[in-house]
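Asker: Predicted structure and sequence below. I'll ask about it afterward.
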Amino acid sequence: MCLGKILNIPVFATTQQRAKLGETCSELGLDSSDGIATKAHADKSAFSMWIPDVQSAFKSLGGEKREVVVVGIESHICVTQTTLDLLREGHKVYVLADGVSSCNKEEVPIALARLRAEGAVVTTSESWLYECMGDAGIPEFRGIAGLVKEFKSSTKEGLQALAKI
């Protein structure tokens, strides 16, 4: 089961020029009923994902300032520009260090340092999950704890790779 479904968190996704570059992550099944349920899945050419389609879907949730989690590829390009746009809009932005990457690994720590300096909260997926839940007594805890356990080794590998950069 997906985190968004367990905690009822809306998911917004974009693909960078799908016709030229292909689907970002076909494993997510962004457009299938079995995949991650998205509020918006838009194709884009802009580097930021804060595009009109996403803004419209986001505002349909009530339009107020929100806490937003950003994950994605090319930390120094799309993740950075999306985060900066969201910060400019007044949202609190969490960037999950183990949920971003780059084709040039040297870019990741520089991007994360810049985003932290701009006001984003740079943290890890596990830390954010437990902060989000706040209490082991909530009904969703078992589902989230199961996800953490299932992906612990891949998360650890990702964090170890980041520590070497």
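Answerer: Sure thing, it's come through.
Asker: Could you use CA atoms for every contact and neighbour count after this?
Answerer: OK.
Asker: Scan the protein for its longest strand.
Answerer: Assignment by DSSP state E gives strand 92-100 as the longest strand of the chain.
Asker: Run through who's touching the helix or strand that comes right after it.
Answerer: Heading C-terminal from strand 92-100, the first helix or strand you meet, by DSSP states H and E, is helix 107-118. Residues outside helix 107-118 that contact it (Cα atoms under 8 Å, 6 or more residues apart in numbering) are 75-76, 80, 83-84, 95, 97, 100-102, 121-122, 162, 165.
Asker: here comes the other one, which I'd like you to weigh against the first:
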Amino acid sequence: MISPQETLLLVIDVQGKLASSVFHAERVEKNIDKLIRACRILDVPVLYTEQYPKGLGSTVEPLRRLLSGQVPVEKLSFSCCGSEEFMRQLRAFKRNDILVTGMETHVCVYQTSLELLDFGYSVHLVTDAVSSRSEENRQLGIRCIERAGATPTSTEMAVFELLRIAEGEQFKEISKIIKE
């Protein structure tokens, strides 16, 4: 099971025109929003990336607002792990369980997940918080990532697994977020 002390949320390339053109774009963005807010309450760090922002634009405004104060890791490689800066920041958090979200499932999310697994991280693919421009590529990416050894999860499943108990202020705050 994942715990707040061992987990990091990774948001991959939720940018500009790409973000609006993926399958179930609004649902995916809303789920990533919920994850970011829940992780803030539970003190789970968030790391986010942008693939060639000069061409694809920056992270969509609602998520960028939630992540204010943080600078995205810019990358050119499809895998986040191809960026030395990303790997430096990831290692600095000293977290083994990585909740993976973002775009596109069959390219950047897929390649990042495989490399994270190769580096010995436990990858938890948040299947309702990843997407591609087509449902077929989204599903193919999910299947291949799971086959490589990632654990599938959902927004609600991951948040309640991190929370563990249905009491206290954190539970009340997170319950409101999940119900939105």
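Answerer: In hand now; what should we look at? Just so we're clear, the structure is a prediction, and the values are computed from it rather than from any experiment.
Asker: what's the TM-score for these two chains?
Answerer: Once superposed, the chains reach a TM-score of 0.80 (TM-score structural alignment, normalised by the length of the first structure), with 144 aligned residues with a Cα RMSD of 1.8 Å.
Asker: follow-up on the earlier one: which residue numbers in the second structure go with the longest strand of the first structure?
Answerer: Strand 92-100 of the first structure corresponds to residues 122-130 in the second structure, going by TM-score structural alignment.
Asker: The matching stretch vs the first structure, average distance?
Answerer: Compared with the first structure after fitting, stretch 122-130 of the second structure has a mean deviation of 0.6 Å; criterion: mean Cα distance after the TM-score superposition for the first structure.
Asker: before we move on, back to that, summarise which helices and strands the longest strand of the first structure is packed against.
Answerer: Secondary-structure packing of strand 92-100 of the first structure (3 or more Cα pairs under 8 Å, 6 or more residues apart in numbering; DSSP states H and E): strand 67-72, helix 80-88, helix 107-118, strand 121-123, helix 125-133, helix 141-164.
Asker: by how many degrees do that strand and helix 141-164 diverge?
Answerer: On the basis of axes from the mean of the first three to the mean of the last three Cα atoms, to 10 degrees, strand 92-100 of the first structure is oriented at 70 degrees to helix 141-164.
Asker: Mind telling me what Arg164 of the second structure corresponds to in the first structure?
Answerer: So, by TM-score structural alignment, Arg164 of the second structure is matched to Gly134.
Asker: Just give me the neighbour total for its match.
Answerer: Other residues within reach of Gly134 of the first structure, judged by other Cα atoms under 10 Å, total 11.
Asker: how close does it sit to Leu162 of the first structure?
Answerer: To Leu162 of the first structure, Gly134 of the first structure is 26 Å away according to Cα to Cα, to the nearest Å.
Asker: And Val68 of the first structure, by the same measure?
Answerer: Val68 of the first structure sits at a distance of 22 Å from Leu162 of the first structure (criterion: Cα to Cα).
Asker: Also Lys44 of the first structure?
Answerer: From Lys44 of the first structure to Leu162 of the first structure the distance is 28 Å (Cα to Cα).
Asker: Give me the distance between Glu85 of the second structure and Leu114 of the second structure.
Answerer: Here Glu85 of the second structure is placed at a distance of 18 Å from Leu114 of the second structure (Cα to Cα).
Asker: Likewise for Arg37 of the second structure?
Answerer: Between Arg37 of the second structure and Leu114 of the second structure the distance is 26 Å, computed by Cα to Cα.
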